[in-house]
Every structure is written in structure tokens, then in C-alpha cells.
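1. Got a predicted model here, sequence first, then my questions.
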Amino acid sequence: MNTNKIKNLARNATKSKDGRTVLSNFGYLTLLQFASYLFPIITVPYLSRVIGVEGYGKIAFASAVMVWVQTVADWGFLLTATRDVAKCRDNKAEVSRIFSETFFARCLLAIVSFIFLCLLILIVPDFKENAEILFVTFLMIPGYIMFPDWFFQAIERMRYTTITNLLVKTIFTVAVFIFIKEKGDYIIVPLLASLGTVAAGIIAMYLILKKWDYSLHRVSFHSVILAIKRSTDVFINNLFPNLYNSLSVVLLGIYDGSVANGIYSEGNKFVNIGQSVLGVVTRVFFPFLSRRIDKHRIYVVVYMGATFCIAVILFVSAPWLIDWLYTDEFADAIPVLRIMSISLVFVAMSTAYGTNYLIVQGHERILRKITMWCSLAGFAIAYPLIIHYSYIGVAVTVTFSRMCLGISSWLAVMKLKKNHLENK
């Protein structure tokens, strides 16, 4: 594509309402992601010295458990509710109905998750040992439900998400330096994060219910259950990757301790940041593609190109990044970062062809089957790899599973497109 074509594409995008909305949301989410890098750069060197690798390991263990809780509380609504609201965003009554059903369904699921977490703490020794930090970290879930990020995404008003998050992150960063002074203060980290999430949730509910005049009205228990059933395929699709992802971190903590968890967590941190960057493109395009699937090819080109660049940068700069931000005890995180950077390419494939095509097009069941089989394959290799290779085993498990998921999603979409052309 030559320079004139690029200029024409940019000019046409700014002229159309959809183009301006996409570009505006992209700008605000890019700013938010930039802040997501800036704030950790400020706090990570300080925290790594004060709370140490063991403290990081305990936080990583609790965070990995909360991934399961959060996945249950989400139950696929982050995609299905976003898609449904995006399609009827000009109908305030219908949007309010979807918002109400989704909110109360997530509350019900969070309560069930909390009960199950309490049972695990009573039964499993490692959970009982970390009960305090698990309960503190769980406080993020109510705030997470109150802050319906999916709703802002669906009505394509990401400016408010950005402003609220920037405010909360700034307060959190300042609080880290004020309240965390010694190794035992590691539990304050998730406490501050939880309080920040709840504060953001209160602000979000004010905007939705007061400023924009949407309603949160009483819904029947039957309608809540139906809403959960409609999102079950997407929930399964979101849940099963935890078999090879967060469960691997939990197994690593059980069999190799908090230090190994800390090394893997910090090696993977930069990849998570990379995923957050790519998530900007995904989140901007998802509601748009729900209305204009004909633009999917443009999205894939932009998304995969950006992913490849980020993956190469992380792989090459791994030694410098770890040495710059961490103490010498984190040196073993370098190979973890390099292995995980490769997985980014496959994450992008599964997102581009799975989330932003199969789900957008209503093929949740196809993606569910793909995710189940790929996750089970990852789960099968997780235990022996972790036992023999510790944190390196976790990195290999996650990368292999993501490779299977990405390639399988791409093949499924190619098959659907081929069948569509043959049936014309």
C-alpha cells in the first residue's frame, strides 16, 4: 500500500461517523494502555526491592486464583453483552434490560464463586495458608462488577473508562509509596488495587445511571438464569484456557514455591502488557465488527502486524528489560519472557479469528469446542512440564496451548468462509 492510499484511507476514516468513533476510542484506549506501562515502571522497581520475589509470588498465587473467580463472574458477558448492546445501542430501554440482566447475573455468579472459594480455603492447605491475601484480592470482584467495562465498550464511550482508570491508577501509585514499607506489606498491594476498583465502580455506576439515564431495574430470577444460559458457550470458551494458564501458576506455587511463581509472574508481566496493548485494537474493533463484519480483513492486518512487532521487540530486549526493572534475583525471568513473547502471535490469531470473528458471527459453539480441546491438551502436558522444568515448564505449556488455539481458530474461519463461498 503506497503513501497516497494510506492518506486516502485515513481521510475516509475521519470523514465517516464510524471511522471517527473507532479512531477516538483507539486514542483513549491507547492513552490508557500507555498509563498501564507508565505506572508499573514507576512502582515495580520499588516493590521488587521492598516486598521481594516471595511477596510477588504470593500476590501472583492469589491473582491466579482470582482469574478463575473473575472468569465465573464474567460468564462470557464481556463478549455477548457487548455484542448485544452494540447492535441495539440506540434503544435505551433494550440496553437497560441487557445491562440489568447482566449486572444481576454477574452478582449471582460472584456470590457462588465466593462460597466455593471459602470451601477451598477450608479444605486445601495451600489456600488456607494464603487465606488472608485471597480474601483481600477477592474484594476486586465486586468493584469489577460495578465497573462494567463491557458497557462502555458496547456504547463506544471509552473516554470515560480512560479518565476513570487514570484517576484510580494515579491514586494507587501514590499510595504504594506511602503505605508499603517492608516485606510484610505485600498484602497491601492487592488491598489498594481492590479499593481502587471499587472506587472506579462507584464512578461508573453514577455515569450510567445518573448522567446517561440508563436504568438498573429489578429482573426476575428466571431472566437472570436465561441470560447466564445464553452466555454459557462463551463462558466455557473463557474458562478452559485457565486449565493451562492460571492453573499452571497455581500448580507451580504448590510444587515449587512462591519464588518460582514470582520469577514466572515477572517474566510474563511484559507479555501481559503486550497483550494489553493489542487488546486496545481488539476492544475498539469488537463492537464495530458486530455491526460491520465486512471490515474484518482490515482489522486482521492491523492487529497481526502490531502483534508481530511487539513480539520481536520483547524477545530481543528481554535481558535488558529484566535487568533494568528488577534485582538480580529475577534474572531467571529472561527465558520466561522470551518463550512467552512467542505466544503473543498465537494469542493474536485466536483473538482475531476466534473472538472477533466466530463470536461476532454467532459461532460460539465452534470456538467452544476448539478451546476445550486445546485447553485439555495444555492441561495434559502442564503437570509433567512443571514438575521437571518449573517456571520454564509453565511458559512452554502456555505457549503450546496458545499455538493450538490460534491455529485451530484460523482454520475454522477459513473453513467457514470456504463453505460460504461454495453455497453462494
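-> On my side now, so go ahead.

2. CA only for contacts and neighbour counts going forward, please
-> Will do.

3. shouldn't residue 122 be in contact with residue 128?
-> Yes: using C-alpha atoms under 8 Å, residue 122 makes contact with residue 128 at a distance of 6.2 Å.

4. Next, the contact list for residue 319, please.
-> Counting by C-alpha atoms under 8 Å, 6 or more residues apart in numbering, residue 319 touches residue 334.

5. how close does it sit to residue 141?
-> Using C-alpha to C-alpha, to the nearest Å, one obtains 35 Å as the distance from residue 319 to residue 141.

6. Then residue 418?
-> Relative to residue 141, and taking C-alpha to C-alpha, residue 418 is found at 42 Å.

7. Could you check how many residues crowd around residue 208?
-> Residue 208 has 19 neighbours, counted by other C-alpha atoms under 10 Å.

8. quick one: contacts for it?
-> Contacts of residue 208 (C-alpha under 8 Å, 6+ apart): 214, 215.

9. likewise residue 337?
-> So residue 337 contacts 267, 268, 270, 271, 314, 315, 318 (C-alpha under 8 Å, 6+ apart).

10. Next one for the comparison:
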Amino acid sequence: MIKKIDFSEYKTVINNFFNLAFVQAINLILPLITIPYIMRVVGIEKFGLISFATSIVNYFGVLVAYGFNLTATKTIAQNINNKILINDLFCNVIYARIFLSIISLILFIIIQFLVKDFNNNFFIYLSLLLSVIFTNLSPDWFFQGVQNLKFLTRVNLVLKIISTSLTFLLISNKSDYYYLAVLPFLNSILLFLITQIYVQKKYNISFKRINLRSIYLELLNGRYLFLSQIKITFFSNFNVVVLGFLTNNTVVGIFSSADKIIKVFSSVQIPIVTALFPHFAYKIKQDKQKAYKELNKIAIYGSFIYMPILIVLFVLAKQVALLMFGTEINEISFLIRIMSIIPLLVFLNNLFGTQFLLNTGNEKKFLINLILAAVLNIILIFPLTIYFEGVGTAISVLVTEFFVLISLFYSANMVIKKSIEY
């Protein structure tokens, strides 16, 4: 019999969850309003181009992020009262990300001269690249670490509403598709400026002289998580990139349309898993076995909640595709049904991988599992995409996510079994 979770221990988590949940609800609602409009105005081909470009620049985004959203968050959560350490960490992370941003821009300039598609759509790629750079320079990891997400969520909410309003005002015909790259760029700059000013004033953070050794140590400390984040981006973007090179923008647009719906349902979990990470960082440090039992309870309760929602998505996939896109309905709905279980797999993978393995210092185990999954995905993606196009890509993603769940669950159990023996 499953014991009930003591929610009194989760007061801060629940508070952060509701702050995140409110904004996440807006994040779910706004695309439901804008995507149908965008698809009908700019068309599925231009939508496919933006999706392909976004997948490319997200690789630069993972380089700039470098896993600090997890390593820095964990360090702050476990040293919440050490103001000097937190100030030094803040400076090191920002300096490291600026350094990685410069590298990204240099690599981008080199690539745009070598790849024709980059050169033909330089403005689109550059705008999207700058948006991921400034987004990653915003200290959202700091807010997560101090478990104070109220301000961050409110700022994101206001910026999202402004961006959505501008979408309807600025995009009125097919040639306006470039605004789909410009608006995220403007949004990211405002987010960067507002959050940086707030953190420095609210928490008395002051920038110190650059210490190259400290930056190097931060990069060294986060190397396993950086490689792990490459995997996550690999799954999210590599498949779209391969699909784009092997087919065309229309096929990419069809797959990306279905993938957008799956990501909307996957993002439902973001508030809870984001709020849980610093909580489990602290709990695991106190009692690993007790924390693991609580994590399993969350996995069971979460699955019971998620499954009925995903069953409804599977059944109503055609109606969802018609409502959202109004084009290529049969193809999009079929892909939605293939991938409909993925949000649940992502949720469970986060619990056993990010929440447990990373918080117990098992970054190597986490990385090895993801490398094996990446190899499996590479083996599957090319033949499946060549023969079945978007359907093959969807099958590859589904099989790989199942593999990730099995391997992470096994590794987490081996870690806890070893701790019991000792």
C-alpha cells in the first residue's frame, strides 16, 4: 500500500509550483491562440523553416547554457546561507556563459559561410541565435536555487503576453514570417535586462573581477551535465535537423506541428519538476533512501494523473490537429498518436534521471545512459526517416524515450541498492 506524501514538507515546493503553474498555464494557452493563426497566415512551409532554424540554433543554446541550470541551482540550494559563495557562483556562471556566447557567435559566422541554407536565411538564424543567447544569460537558475520564482514567473508572463499581442499586430501575410524570429529575440533581451537588474538589487549581487581559474573550475564541474544536456537537445532537435536534410520544409512543418502539441502536453509537468529539483537536492543530501521513496510516490501519482489526459489526446488527435492547424490533418494527427505517450516518459525520465541521479552525484551514470540512447537514436533515425519520413522520425523518438526510461530507472535502483548495502 502506498503511503500518502506529507505535504507539510513541500510548503516551499508547492508555493513555487503554483507560481510556475500559473505562468505555465499561460504558456500553454497562448500557443493555442497563436499557432493556428501563424499556420494559416505564413503557411506550413515557412513554419517548417522556422522550426528547422530553431532546432539548429538550440545546439548553440545548449553550449551557452552548459548545464548550469542544474549544477548552479543545486549548489545554491545546498548552500543557501553562504552569501559569499552564491555571489562568486553568480559571477562565474555569467562570465562563463558570456565566454561560451562569444564562441557560439564565432562558430555561427563560420557555419553561415559554409552552409547555403544558413546564408540564404542569415537574418532568421542570427535573430534566433541571439534569442537563445540572451535567454541563457538571464539568471533563471538563480531564482530556482533560492526557491523564489514569483518575480521570474511574473516577468515571463508579462513578456509572453506582449509577444503574443505583437504576433497578431505584426504578422498579417506570408512575407511577415521573419517576425517569428525577431519577437523571441526582443523578448529575450528584455528578460535578460529585467532579471539581471532585479537579482543584483534584491540579493546584493556585485560583479567581481574575472577569475579565469574559477570559471574553468565551473566549466569542469559541469562537464557531465553539459554532455547530458547535449543529449536532451539531441533528441529535441537532431531528429528535426535530420528530417530537414532528408526531406523538405513541408515535411518538417508537419512533424513540427505534431511535435508542438506533444511539447505542450510535456510542458504541463515543468512547474512541478522545476520546483522539485532544489527540494530534492536538499532532501537527498539529508537522507537519500527516504528521498528516493518520496520520488517513487511522485512517479506513481503523476502517472495516474497523466495517463487519462494522454488517452484523451490519443483519441481526439484528429480534432486537435483540425483545431490547431487546419491543414495536413491526417498526417499530423497520426504523428500525434504515435508520440502521445512521450510526455509521460519525459516526466518519469526527469524524476529518475535529473531529480535523482544528478542530485546524488551520479552524473557519469546519467551521461552513459544518455549516450547509449543517443547511439540508439542515430541507428534508428536515418533508415526510418528515409523510408517513412516524419512517421519514421516519430517512431525513432518514441523508442529512444522508452529506452531512456528503462535505463535510468535501472541505474537509479542500482544506486539506491548500493547505498542500502553500505
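-> Sure, I can see it. Note that the structure is predicted; figures quoted are calculated from it, not measured.

11. quick one: TM-score?
-> After superposition, the two chains reach a TM-score (TM-score structural alignment, normalised by the length of the second structure) of 0.94; 414 aligned residues with a C-alpha RMSD of 1.8 Å.

12. And residue 418 and residue 141 of the first structure? Which one has more around it.
-> residue 141 (25 against 11).

13. The more buried one matches what in the second structure?
-> Under the alignment (TM-score structural alignment), residue 141 of the first structure pairs with residue 132 of the second structure.

14. so where do the helices sit in the stretch 51-200 of the first structure?
-> 52-74, 77-87, 92-123, 125-129, 131-138, 140-146, 149-154, 158-179, 188-206 (DSSP state H, counting those that start in this stretch).

15. residues in contact with the alignment partner in the second structure of residue 259 of the first structure?
-> Correspondence of residue 259 of the first structure to the second structure, assessed by TM-score structural alignment: residue 250. Residue 250 of the second structure sits next to 44, 45, 48 when contact means C-alpha under 8 Å, 6+ apart.

16. Return the distance of the second one relative to residue 392 of the second structure.
-> What it means is residue 45 of the second structure. As for residue 45 of the second structure, its distance to residue 392 of the second structure is 20 Å (criterion: C-alpha to C-alpha).

17. what about those two, which has more around it?
-> Taking neighbours as other C-alpha under 10 Å, residue 45 of the second structure and residue 392 compare with residue 392 leading, 20 against 17.

18. Centre of the chain to the strand or helix carrying the more buried one, how far?
-> Using DSSP states H and E, residue 392 of the second structure maps to helix 390-421. Distance of helix 390-421 of the second structure from the chain centroid (C-alpha atoms, centre = their mean, to the nearest Å) equals 18 Å.

19. compared with the first structure, how much does it deviate?
-> Superposed on the first structure, helix 390-421 of the second structure shows a mean distance to its aligned partners of 1.2 Å (mean C-alpha distance after the TM-score superposition for the first structure).

20. can you tell me which residues contact the closest residue to the match of residue 141 of the first structure other than its chain neighbours?
-> With C-alpha to C-alpha, 6 or more residues apart in numbering as the criterion, residue 132 of the second structure has its nearest non-adjacent residue at 5.4 Å, and that residue is residue 61. Residues in contact with residue 61 of the second structure (C-alpha under 8 Å, 6+ apart) are 129, 132, 133, 136.

21. Closest to residue 99 of the second structure out of these?
-> Of all the contacts of residue 61 of the second structure, residue 99 of the second structure sits closest to residue 133, with 11.0 Å by C-alpha to C-alpha.

22. ok so, going back, now for the match of residue 141 of the first structure: which residues touch it?
-> The contact partners of residue 132 of the second structure, taken as C-alpha under 8 Å, 6+ apart, are 57, 58, 60, 61, 185, 188.

23. And for residue 60 of the second structure?
-> So residue 60 of the second structure contacts 104, 129, 132, 133 (C-alpha under 8 Å, 6+ apart).

24. Check the residues you listed and tell me the two furthest apart.
-> Within the contacts of residue 60 of the second structure, two members stand farthest from each other by C-alpha to C-alpha: 104 and 132, at 10.6 Å.

25. just to revisit the earlier point, closest one of the contacts of residue 60 of the second structure to residue 404 of the second structure?
-> residue 132 (26.3 Å).

26. Which among the helices of the stretch 51-200 of the first structure is found nearest to residue 7 of the first structure?
-> helix 158-179 (25.5 Å).

27. List the buried residues in that closest one.
-> For helix 158-179 of the first structure, a neighbour-count test (16 or more other C-alpha atoms under 10 Å) marks 158-162, 164-166, 168-169, 172-173, 176 as buried.

28. how far apart are it and its match in the second structure?
-> Superposed on the second structure, helix 158-179 of the first structure shows a mean distance of 0.8 Å to its aligned residues (mean C-alpha distance after the TM-score superposition for the first structure).

29. what's that helix aligned against in the second structure?
-> The aligned range for helix 158-179 of the first structure is 149-170, by TM-score structural alignment.

30. aligned partner of residue 65 of the first structure in the second structure?
-> Mapped onto the second structure by TM-score structural alignment, residue 65 of the first structure lines up with residue 56.

31. Count residues in the vicinity of that match, would you?
-> Residue 56 of the second structure has 20 nearby residues by other C-alpha under 10 Å.
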